[in-house]
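Student: coords please:
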Amino acid sequence: MSWFDVGINLTDRRFEKRIDDLLSHSANADVSHLLAIGTSLEDSLDTLDLIREKTSRTITIKSTAGFHPHNAKLMKDGDSESLAALLNQPEVVAIGECGLDFNRNFSPPDVQLRVFETQLELASDLKLPIYLHERDAFEHQIQLLRKYSSAAANGLVHCFTGNVEQLNHYLELGLSVGITGWVCDPERGKELREALKELPLDKLLLETDAPYLAPKDIRPRPKYNQPSLLPHIAQTVADIKHISVGELKEQSFANACRLFSIDVGSR
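Tutor: The predicted structure follows:
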């Protein structure tokens, strides 16, 4: 059994000339399964091309496809059909990264809401997991998820940083929860650490969100995050949950494979 990093931004420019080393370090750290995140139609296509090129005997990479709320304004007429076609590719296992981000509003809120709802409809129609992003928009997001409860029952809250109350709302809908290196920060991650204590083990997945969110307690501080740091995050999670790293490794891997319908024998 190995580790499964369910969140990496593989097309990020910081990885462009380092990707082979990145994947080699990942395999050496026993992080043999990765989920690469798509953030627009173009990026999702690029991500799919990249994972097809880089999946190997030592690394299995799947991907998501969708419109990140920052990129909601990029969705044009006809893109829904193009996205649906992309989601039918066997390597694409979830729709997203989708959701709402009212923190900086790189796309207008009304556009974000419309594009998110379109993707929830697609998730319902195609019976695919949703891969969720939320920032400063929890109430709006939870209302839409309740409206599309069948889609919400099969999905992941990517990079959860919320509190116990928010966690319980997500769990009531049946969602799984992704934990990142945010949990390694005793100050910023204080609420998350408390919520993590209440998170059922069968709903817990691990992710780096690389190159973002490098664990703050690593010395020397890395220039950017990468999948090889997932075991460090896992150690913190295991300590908080009072379980062994081995148990966490086995359970989180099984959770990811179940959620994304991944056969561990597939490449």
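
Student: okay, CA-based contacts and neighbour counts for the rest of this
Tutor: OK.

Student: Contacts for the host helix or strand of L171, please.
Tutor: Following DSSP states H and E, one finds L171 within helix 164-173. Here helix 164-173 makes contact (C-alpha atoms under 8 Å, 6 or more residues apart in numbering) with 142, 145-146, 149, 152-153, 157, 176, 191-192, 194-195, 198-199.

Student: Repeat the analysis, applying 6 Å as the threshold.
Tutor: Here helix 164-173 makes contact (C-alpha atoms under 6 Å, 6 or more residues apart in numbering) with A153, A195.

Student: same for the longest strand along the chain, what does it pack against?
Tutor: What stands out as the longest strand in the chain, according to DSSP state E, is strand 92-101. Contact here means 3 or more C-alpha pairs under 6 Å, 6 or more residues apart in numbering; DSSP states H and E; on that basis strand 92-101 packs against strand 60-65, strand 130-135.

Student: cutoff 8 Å now
Tutor: The criterion is 3 or more C-alpha pairs under 8 Å, 6 or more residues apart in numbering; DSSP states H and E, and the helices and strands that strand 92-101 contacts are strand 60-65, helix 79-87, helix 109-126, strand 130-135, helix 138-147.

Student: Now render the ones you listed as JSON lines, adding distance to I233 and mean neighbour count.
Tutor: Converted to JSON lines, these look like this (distance: least, C-alpha to C-alpha, whole Å; neighbours: other C-alpha atoms under 10 Å):
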{"stretch": "strand 60-65", "distance to I233": "20", "mean neighbour count": "26"}
{"stretch": "helix 79-87", "distance to I233": "30", "mean neighbour count": "16"}
{"stretch": "helix 109-126", "distance to I233": "30", "mean neighbour count": "19"}
{"stretch": "strand 130-135", "distance to I233": "20", "mean neighbour count": "25"}
{"stretch": "helix 138-147", "distance to I233": "25", "mean neighbour count": "16"}
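
Student: And this one, please, so the two structures can be compared:
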Amino acid sequence: MADTDATFDDFLPEALRFHSPAPLVDIGANLTHDSFAHDLEAVLRRARAANVTTLIVTGTDLAHAEQAVALAQRYPGLHATAGVHPHDASRWDSGLAAAMGDLHRRPEVVAVGECGLDFNRNFSTPEEQERAFEAQLGLAVESGKPLFIHERDAGRRMREMLKAWRDDIADAVVHCFTADRDTLYGYLDLDLHIGLTGWICDERRGHHLRELVKEIPLERLMVETDCPYLLPRDLPAKLKGRRNEPALLPWIVREIAHWRGYGEGELAQATSDTARAFFRLSSVEGPTPTGHAQQKES
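Tutor: This is a model prediction of the structure:
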């Protein structure tokens, strides 16, 4: 994978070269996205420079989950999830269920998902989504691994389905939470974790999160970029290409800490501790600290 020191030096303006006071875990990084194909190693170096030491690479269908596993095998500090996004729920069948079950037995896979319900776009019908999600709830019970959940405009049905399974699944996080107070409290009542993104940095649609963030117990809060999506709108400098990346996670943490009334370092440490416990990760890691791929031992 070709890249140069200039890629690292020039891509992020000086004002966007953040450094977290404590190592961070980005629980949602879509690093298999095509936009990362040409400079992934530089992206990982920038993450390391920002003290983002651990990345959970999201697998949203079979192909991307397999790619996420391959990245986790190649680069220290990377781990994978494996699931079928509700947009692709219409593709769920017995063969896909078996392939996902096989992936969940891999040590690189630390969560079942991204799976869930999205009644906003309905690229798959609600019935297809519920069928695929129900099946993946069963796979989470079978594997004993936590759930990585997507939900849009489906909070009530999501809570109904999760309530029926809650005693059997290990843990679950609603990633990229953007909903209202009632939905938040419904998830917290089910002892779910909450993932926050740069949505909170968007004054147009994320303003309500600035109040809600105070109501999320610290031991239930995790942070993520959801890169390459959701580039924070309030960054102190423009970024060419408008692609979000893990090196910008400290800015999101700074924003959350501000609205929560915490110190940035305290929030960074707490969210990382929570993420490591949630995904059963043992030690501080680092994605490609030298800028070169490091083959993990099998």
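
Student: State the span of the second structure onto which the longest strand of the first structure is aligned.
Tutor: Mapped onto the second structure using TM-score structural alignment, strand 92-101 of the first structure spans residues 109-118.

Student: average gap between that stretch and the first structure?
Tutor: Superposed on the first structure, stretch 109-118 of the second structure shows a mean distance to its aligned partners of 0.4 Å (mean C-alpha distance after the TM-score superposition for the first structure).

Student: What are the contacting residues of that stretch?
Tutor: Taking C-alpha under 8 Å, 6+ apart as the rule, stretch 109-118 of the second structure contacts 58-60, 69, 79-87, 103-104, 126, 129-130, 133, 136, 139-140, 145-154, 158, 279-280.

Student: V173 of the second structure is in what secondary structure piece?
Tutor: strand 172-174.

Student: actually L248 of the first structure, not the one I typed
Tutor: Here L248 of the first structure, judged by DSSP H and E, is contained in helix 245-259.

Student: what's the angle from that helix to strand 92-101?
Tutor: 100 degrees (axes from the mean of the first three to the mean of the last three C-alpha atoms, to 10 degrees).

Student: Quick one: list the elements packing against helix 245-259 of the first structure.
Tutor: strand 3-8, strand 204-206, helix 230-241.

Student: Check the mean deviation of the shortest one from the second structure.
Tutor: Translated: strand 204-206 of the first structure. Relative to the second structure, strand 204-206 of the first structure is 0.5 Å off (mean C-alpha distance after the TM-score superposition for the first structure).

Student: so where is that strand in the second structure?
Tutor: Residues 221-223 of the second structure are the counterpart of strand 204-206 of the first structure, counting by TM-score structural alignment.

Student: Now do the matching stretch: distance to the chain's middle.
Tutor: Counting by C-alpha atoms, centre = their mean, to the nearest Å, stretch 221-223 of the second structure is centred 9 Å from the centre of its parent chain.

Student: got the contact list for it?
Tutor: So stretch 221-223 of the second structure is contacted by 25-27, 193-197, 249, 252-253, 271-272, 274-275 (C-alpha under 8 Å, 6+ apart).

Student: on contacts alone, who are the packing partners of the strand holding V173 of the second structure?
Tutor: For strand 172-174 of the second structure, the elements it packs on are strand 147-152, strand 193-196, judged by 3+ C-alpha pairs under 8 Å, 6+ apart.

Student: Provide the aligned range in the first structure for the first one.
Tutor: Which is strand 147-152 of the second structure. With TM-score structural alignment as the criterion, strand 147-152 of the second structure aligns to 130-135.

Student: counterpart of the strand holding V173 of the second structure in the first structure, which residues?
Tutor: Matched against the first structure by TM-score structural alignment, strand 172-174 of the second structure falls on residues 155-157.

Student: Ok, stretch 83-95 of the second structure next?
Tutor: By TM-score structural alignment, stretch 83-95 of the second structure lines up with residues 66-78 in the first structure.

Student: ok, residues contacting the matching stretch?
Tutor: By C-alpha under 8 Å, 6+ apart, stretch 66-78 of the first structure touches 38-41, 44, 83, 95-101, 105-108, 111-112, 115-116, 119, 133.

Student: cutoff 6 Å now
Tutor: 38-40, 95-101, 106-107, 112, 115.

Student: And R52 of the first structure? What does it align with in the second structure?
Tutor: Superposed on the second structure with TM-score structural alignment, R52 of the first structure falls opposite Q73.

Student: List the contacts of D61 of the second structure.
Tutor: Residues near D61 of the second structure by C-alpha under 6 Å, 6+ apart: G83, V84.

Student: For it, give its distance to S282 of the second structure.
Tutor: 27 Å (C-alpha to C-alpha, to the nearest Å).
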